[in-house]
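> Please find the sequence and the predicted model below.
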Amino acid sequence: MVNHRGIARSIMRPLLIWGLALLIPVLLVLGSVRLVMTPQFLQLEYQRPGFPEDSYGFTTADRLYYAPFAIAYLLNDAPLAYLGDLTFADGAQLYQASELQHMADVKTVTRTAFAVLLWGSLGAVLVIALLWTRDRSALALALLRGGLLTVGGIVVIVFGVIIAWDSFFTTFHQLFFQDGTWI
C-alpha cells in the first residue's frame, strides 16, 4: 500500500522550506523600500549632516517641500496630473514630460512590488505558522537558507555596484523603466 501522506510530506517539506527561504530576501528588500518611502525618512535623510547639495539648486527646504509629493503620488491612486500640476513659485512646471513618464513607470513598479510584499508577507506568515506547529527544524532551515540568500544577494549587488556602477544602474533601469525616461 502506498503511503500518500508520506509522499505528500516529502514533497511539501522542501517546497515550503525553499519557498520561505526565497521569500525572505524579497520581503526584506521590499519592506525596506517601503520604509524609506515615508516623510519621516525624507526628514531624517535630507537633514543629515553631510547630505550632498542638490545639483539643480534645490535647498533643503525645497527638497523637504517637494519630495513628499513624489512619495505620495507613488503610494496613492492619483493620476499623473497630481505631479504634473505642481509648479514652482514663479509658475514654471516642477516636472518635465520625461520626468513625469518616469514617475508613472516608477508608480507601476512600486504598485507591483508592494503587491508582492503584501501577498508574499501573507504567504510567509502562513508557512511560518504551519512549520512552527508541525516541523520547527524545517522552519529553522528555511530561515537559515533565507538569511544566506539575503547575504549572498547583498554581496552580489555590492560587488556589481563597486565593479561597474554605470552598467548596474543602466541594467536596473532598463529592466523596470521605459527607455529615455530615466536618463
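Alright, I've got the coordinates.

> CA only for contacts and neighbour counts going forward, please
Fine.

> ok, residue 155 - how many residues close by?
Using other Cα atoms under 10 Å, residue 155 has 12 other residues around it.

> In what element of secondary structure is it found?
Following DSSP states H and E, the helix or strand that holds residue 155 is helix 136-163.

> any residues touching whichever helix or strand comes after that helix, and which ones?
Downstream of helix 136-163, the first helix or strand assigned by DSSP H and E is helix 165-176. For helix 165-176, the external contacting residues (Cα atoms under 8 Å, 6 or more residues apart in numbering) are 105, 106, 109, 160, 161, 182.

> Could you measure from the fifth one over to residue 176?
Relative to residue 176, residue 161 is positioned 18 Å away (Cα to Cα, to the nearest Å).

> Second structure for comparison follows:
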Amino acid sequence: MKPILSHLISLLTPLALIGLALRILLTPLFYTVEYNLPHFPADEYGFTKEDRFKWAEPSVKYLVNNADISYLGDLQFEDGSPLYNERELSHMEDVKDVVQGSLRVWHITLVILIFIALVSAQKGWLPEYLDGLRRGGWWMIGLAVTLGLIAGAGILFNPDIFWAFFSWFHSIFFEGDSWLFHYSDTLIRLFPIRFWQDAALWAAVISLGGGAGLAFGLKRLGRTSL
C-alpha cells in the first residue's frame, strides 16, 4: 500500500467518527437525556419539560427525514399560532441541508473505508490499513480533546469561549445572521446555548472514545499478532 493511501485512511477516520457522533446526537436519546439533566435551564417563557419533548421530536426528526418544510410549518400551538416563524423555518431548511449533506459525507466515508479494507485484505495491505486507522485515531483524539476543552471552558469558566467557536462554526455553514434569534423564539426555547455546549461535549466524548479505541486497541492488536 502506498503511503498516500494509508494517510487517506487516517484522514477519513476522524470523518467517520465525527459522523457517528452526529448521528447519535440526532436520535431522541440525546435530547431525552439533555432535557432531564438537573442543570438544563428552564424556559422563562413557559415551556415545560413535556412541551420541550413534544416539540423537539418533530424538529429533530425533520432533519433526518425526506419531508419538506411544511412538516414543521404546519405545527401549531393550542391557540392556533405557528410553532415556528418564517425566519426559524428558513433556518431549519438550511440546517437540514447541512445535516443531510454531512450524513452523506459520512456514508461515503464509510463506503470508502470498507472498500479499501476489502482491497487491503486481498492484497496483503492490512498492516498498513490498520496503521492508517490507528494514526487516524490519534488525530481524532487531538480534535476531540480540543472540542471538549472549548465546550468545557465555555461551561465552567467563560461562556464567550464557546460562543466564539459557535459563531465561527455557523459562519461557515450559514449566511450572515440568519442563525441568530430572539430568546422568545421557539428554536432558542427548545435548544438554548447550553444544549449546544452539551452537544459539543458529548460529540467530543463519543469521538474521543472511538479515536482512543483505534489508537490503543489496534496498537494492542498489532502487538498480539506478532
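Good, I have the coordinates. Just so you know, these numbers come straight off a predicted model, no measurement behind them.

> Fetch the TM-score of the aligned pair.
The TM-score (TM-score structural alignment, normalised by the length of the first structure) is 0.85; 172 aligned residues with a Cα RMSD of 1.9 Å.

> Narrow the contacts of helix 165-176 of the first structure to just the buried residues.
105, 106, 182 (16 or more other Cα atoms under 10 Å).

> buried stuff in stretch 27-38 of the first structure?
27, 30, 31, 37.

> helix or strand for the equivalent of the second one over in the second structure, which one?
What that stands for is residue 30 of the first structure. In the second structure, residue 30 of the first structure lines up with residue 19, judged by TM-score structural alignment. In the assignment (DSSP H and E), residue 19 of the second structure maps to helix 3-25.

> which residues are in contact with that helix?
30-31, 102-103, 106, 109-110, 113, 128-129, 131-137, 139-140, 199, 202-203, 206-207, 210-211.

> redo that, cut-off 6 Å
106, 129, 132, 133, 135, 136, 140, 203, 206, 207 (Cα atoms under 6 Å, 6 or more residues apart in numbering).

> mind giving me CSV with those and columns for neighbour count and distance to residue 5 of the second structure?
Converted to CSV, the contacts of helix 3-25 of the second structure look like this (neighbours: other Cα atoms under 10 Å; distance: Cα to Cα, whole Å):
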residue, neighbour count, distance to residue 5 of the second structure
106, 21, 18
129, 25, 8
132, 25, 8
133, 26, 11
135, 23, 12
136, 28, 12
140, 29, 18
203, 24, 27
206, 20, 26
207, 28, 23
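
> Of all pairs in those, which one is the farthest apart?
Pairwise distances across those peak at 25.4 Å for 129 and 203 (criterion: Cα to Cα).

> Going by distance to residue 6 of the first structure, which of the contacts of helix 165-176 of the first structure wins?
When the contacts of helix 165-176 of the first structure are compared for distance to residue 6 of the first structure (Cα to Cα), residue 109 wins out at 41.4 Å.
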